[in-house]
Structure formats: structure tokens, C-alpha cells
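> got a predicted model here, sequence first, then my questions.
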Amino acid sequence: MVNLSSVDLNLLVTLEALLAEAHVGRAARRIGRSQPAVSHSLLRLRELLGDALLVRVGTRMELTPRALRLRQSLPEALERVRTLLAPESFVPKTSTRRFQVVIHDHLADLVVPAIVRRMSVEAPRARLEVLPWESPFAMTAERLRSLDLFTSCEAVDLQGFERQALFGDRDVLVVRRDHPRLKRLGTLRAFAEARHIAVTRDPLDTWLATKGVERQIGLTVPSYLQALHAAAASDLVAFVPRRLAEALAAPLALVTAKPPLDQGPYEEFLFYPRRREDDEAARWLREIVVAVGKDVTTRSRRSPR
């Protein structure tokens, strides 16, 4: 058994970086240390744990079996240590906390500006990092543990996470204001004849196929936001979440139309890790996001349809 009195906590921070990166140089950049210092720490870790941890295979380094097991358990253990050593209270005005979230682009455009405004007033020194979108349900456990929250419209349970409804939405057709097919787009024939914008990873076309309908795709883009901008500058038809379409309709000179086939309403959810339920800072951020979500619903009710 390892003698805890001989363990430097900084070694464990270095170990976490080495396990995540499997590369001494990248690990050094990750934690802001020099490469020689991290190399020296790796030697100490090898001696402490009695394992090589990183071995060279051809031209690259790979984790040993024990290192792979440690990569699964160490981040959560370090998070518990950080929580144990952290001050009991969270003071927004003076906090320099860094929050990491994953929010899909169509939600980010609706809620992030309002979240930032609230944070600027309540916690001016805190930092919000909106990470590039990827499905949280496809993320590794290690990546998920690093998040304070994420959003998704998938009403499924995720082990170790709580789910809270933000607001409802549904998809609509969107075209430029003077689109030649505007008045007929609600018919299945006009819908099938129009040329459309597809959004990467959107399951719409899979659903349409079950109804025997196939869209004519003229453009594929990675986000709903780009789809709206493309629709504003062309005769292509976008199929996007209604709340985002309504928010950008006026500035982009767009109009919405009810589709001939409707998938129905769906909920957007906030997910957060159970282990951060008692984290005052994480709870403060969640409360802001939920409040902003309610504001989105209120604004939508007031806006003309």
C-alpha cells in the first residue's frame, strides 16, 4: 500500500494530465508546466506506483493497462479532493470559477448572451466556456465528468446525471421573406419540389423517410444558425427549431411556415452531474440557465406568430 505521506498532490494533477493526453509535451501544456518538469514527475510516478504508465509503441506513446484503469477513476477522485479542499461558500462577486458547458448551437444563440449578461453582473470575474458541440451521449465518461452542464433534447436518463426541463420547442420551415414558394410551402407537393438545407446530424430526413417523403437537398451545413443565414440569402428552405427561427426572423428578413409533416413538440433539457448537486457555484450557474430558459418561453408567448 502506498504511504500517503510520501504523495504530493501535484503529482496526481500531473498524472491526470498524462493519462488524458498520453503524451508528455501535451500534458505539460495542459497544466502549464515545462516538459522537463513533467518528465521528472513521470519518473516519480513510475517509482511511486511501480508501473511504467506510458510506454513507447513505434513512434507514439501508449498507456499501460494500469494507466488505463487509473484514467477511469482518477478524475473523479481528484474532483472529490478539490471539493474537500475548496472553501465552503461560493461568493459570485469575487469568484474566478471557470465553468465548462456544452450547448447546441440553436440553444446557444438563444440563451448564452443572456447567461453572460447575468454573469457579468453577478460574477464579473467568472469565466464561461461553451465547448464545441458533440453529443454528450457519445462522449467518454472522462469528458462528461469535466462538464458543469450540457443541454439535449433527448429525454433519456444518463447514469450519474440529473435532468431538468428548460422549455419546449418544435421545428418549422423557414425561407426568405420574398420567397417565390412561400404561400404553397405548407403543401406536401411544394415541400417535395423545393430545394432544402440539411443540417448535419439532424435526424429529420430519417423521420421523413418513415413517412415516404424525401427532400431535395441543395446544401448541407453543420448548424441551424448557418442554415438560417443560407436561407436568408437564397431560395433554399430551412427546417429548424421554431424559437431560434423566431429570434432571427426580423434581423435576417425571414418568415416561418408550418410544415406539411410535423414531428410534434419536444423538450430541451438541462443535464448536470449528480456529484455537483451540492457544489454552490455549479448550482448558481444552473439556476441562471433555468431562469434564462423561462425567459425564452415568456418572450415566445409575447411575440406575434
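Structure received.
> only C-alpha atoms for contact and neighbour calcs from this point on.
OK.
> what sits closest to Leu158 if chain neighbours are left out?
Once flanking residues are discounted, Leu158 sits nearest to Phe137: 7.8 Å by C-alpha to C-alpha, 6 or more residues apart in numbering.
> just give the number of residues close to the one you found.
When neighbours are defined as other C-alpha atoms under 10 Å, Phe137 has 13 of them.
> next, the one to line up against it:
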Amino acid sequence: MNLAAVDLNLLVALDALLAEGSVSRAAVRMRLSQPAMSHILRRLRLLIGDPLLVRAGGTMELTPRALALKQPLAEALEQVRGLLEPSAFDPQTSDRRFEMMVPDHVFDILLPPLASRLAAAAPSVALDVRPWRGRAFMASPAAQGLDLIVACVGDDFAGFHRERLFSDTDVLAVRLGHPGRNALDELPGFLQARHVGVAGHGQTEDPVDTWLRDEGVRRTIAVTAPTYLQALHMVSRSDVVAVVPGRLAQALSGPLRLEILPTPLDPGTFDEFVFHPSRAHSDPASKWLRQQVRAVGRQLAETPPRLESAA
């Protein structure tokens, strides 16, 4: 193959197609229209001599050739970026687009202050934030392409550096004026109340129920929601209750008119960690972003979650 005839932008587009496994999502990532991305895919098919993405039922799947290209291409492009990017990072002039993965219960407390810091220090920098996809994702090549990941996971993962960000605790959220409010302070009332459980990506049940089972009790689950935010919206509009991270409940207690109560059993505390891939450890831009996230984490650590009600 004549490399002089290969447009580097085609390889960047191929990386997006392989990472997303979808023409439409790759188009969003590349900030192109879907027809333009489809045209690029046709060019890539001719260049490589392989269909790369094929339809299987209602979805698109990568061909074996595409799967074999995925990680080597990502690594090669990262090396090229390292050759071309300046050694210094100037947040005031940079238009870098960072990619993060953050669970929903952290998004509402981390991203607003982080966005404010970035707006002041780096007005042209942008963040692409994706939802947490579970522990198994940490072993995928796509995880290595992110600038950082926040997760309530204390494990070490190959190819990542880990540091503690802040701690939190679970609380009981109920709507203001809940008719059974006075019974929820005691264990029998807590267990008999109708709860919203939260089982996120890769989970079969709410971790709270695993903990309660270990304590020898079982609560009544009326609904299982995929995110804490959806659970809290249900709580605000009905008589169901939910055990949720305290910092998120505190942040939304006013807008959703919630009352925050302690759980009858002490749940203890848990830690949120920030991970970054080893390949980005010395990257000036990624180091700067981590500094901003650490600063927000320190602010959160100085203001532990407290029990309060909406006014």
C-alpha cells in the first residue's frame, strides 16, 4: 500500500467507527453528518478491502478484520498524537475535547463545579461524558481511549492509575409530605415501605439489597430503576422511597423537594475513585484535567454529606 496516498483523517474516522461500532455514533464523535460518515466508510472499505461493519439483525457488528485492527489502530494514532502535539498545554488557548466516564450519581455533584472551573480556565475546552459501563469495561481497549474514569470501585486495573477522590454514604430519600414519614426512622417501617431499587449496567440487583441480605433483612422493592436520578424522580412524584448516595440526594433535595433521612441500619461510607490510563499519565493536557478533578474532589471532601430537607 502506498502510504503517501492514505489520508490520516481516514484513519481517525476508522478509529471512531471501530470504537463506536455505529455509523451514526461515529458521525457524532467526528462532528460529521451521517451521510458524510457513510461515504467515509465506503472509502475505507475500498482502501482496506473489507466491509468492516456489517448489519446483523437490527444492529451493526465489526468484522473479524475490523476487530483485529481496533487496538493496534488506537495505539498507532495515540503515538502519532504524541509526535504532533506540543509538549506544553495551555488551557486558555486549547480546544481539546476530553473524554470521561462518570456514573450518574457522581455526574450531578462533580460536573457542575468542574464545568465552572473549565469555563474560567479553559473556555474552549469541552468534555464528552459517558455513563459508567461496569467493571468489565475496564479491560476493553475503549477504556484506554478515555482521559479519566470515575467509579466506586477500589480495585486496581491493568493499564490504569487509581486515586481516591472523595467519600460518600447512603441515605434514605422520601418526598416532602410522605404519609409514612414517621415510621421510616425505625427498621420495621423502613423494610415495609415500597422502595425503588437501582441496578445499573452489569448489575442484577441493587447493591443495597446485597448488603441488607448480609444483615439478615429484606426490604420491599416495588420498582427497579437503571439510575439513581430516575429513582429520585420517582420518589419525588410518588410514595416510594429510595436508598441513594447522600451527596446526590443533598444536591437534588431542593429541586425535587425531597427529605433526606438516615437509614435505620448504618451503611458506613464508600469511596469514589478516579482512574486514568497509563498511556495518558504524562500527557500535559490529561494531567491538567486530573488536577481540576482533584480540586473539585477536595472541595467535596471538605463538605461531607449531611441530612437536610428541601425548604
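Perfect, I can see it now. None of these values were measured; they are calculated from a predicted model.
> coming back round to it: what about the residue nearest to Leu158 of the first structure, distance to Ala155 of the first structure?
For Phe137 of the first structure, the distance to Ala155 of the first structure equals 11 Å [C-alpha to C-alpha, to the nearest Å].
> cool, and Val290 of the first structure?
Val290 of the first structure sits 17 Å away from Ala155 of the first structure, taking C-alpha to C-alpha as the criterion.
> between these two, who's got more neighbours?
Counted by other C-alpha under 10 Å, Val290 of the first structure and Ala155 do not tie: Val290 has more neighbours, with 19 against 13.
> helix/strand/coil for the corresponding residue of the second structure for Val213 of the first structure?
When the second structure is aligned by TM-score structural alignment, the residue opposite Val213 of the first structure is Val217. Under DSSP: H, G, I helix; E, B strand; the rest coil, Val217 of the second structure falls in the coil class.
> what residues are up against Val217 of the second structure?
Counting by C-alpha atoms under 8 Å, 6 or more residues apart in numbering, Val217 of the second structure touches Leu191.
> 10 Å instead, please
Contacts for Val217 of the second structure (C-alpha atoms under 10 Å, 6 or more residues apart in numbering) come out as Leu187, Pro188, Leu191, Asp209, Thr210, Trp211.
> same check, this time on Glu287 of the first structure
Shown in contact with Glu287 of the first structure (C-alpha under 10 Å, 6+ apart): Ala281, Gly293.
> helix or strand: which one has it?
For Glu287 of the first structure, the element it lies in under DSSP states H and E is helix 280-302.
> that helix: how far from the chain's middle?
Here the centre of helix 280-302 of the first structure is set off from its chain's centre by 17 Å, with C-alpha atoms, centre = their mean, to the nearest Å.
> swap in stretch 7-16 of the second structure?
With C-alpha atoms, centre = their mean as the basis, stretch 7-16 of the second structure stands 25 Å off its chain's centre.
> so which bits of the lengthiest strand in the second structure are buried?
Identified as the longest strand of the second structure according to DSSP state E is strand 160-175. The neighbour-count criterion (16 or more other C-alpha atoms under 10 Å) identifies 160-162, 164-175 as the buried residues of strand 160-175 of the second structure.
> which of those lies closest to Phe89 of the second structure?
Taking C-alpha to C-alpha as the measure, Phe89 of the second structure lies nearest His161 of these, at 21.0 Å.
> hang on, that closest one packs against Val274?
Yes - His161 of the second structure is within contact range of Val274, at 8.3 Å (criterion: C-alpha atoms under 10 Å).
> what do these two both touch?
Leu148.
> can you give me the neighbour number for the counterpart of Gly268 of the second structure in the first structure?
Superposed on the first structure with TM-score structural alignment, Gly268 of the second structure falls opposite Gly264. For Gly264 of the first structure, the count of nearby residues is 8 (other C-alpha under 10 Å).
> the one 5 residues further on now?
For Phe269 of the first structure, the tally of surrounding residues (other C-alpha under 10 Å) stands at 22.
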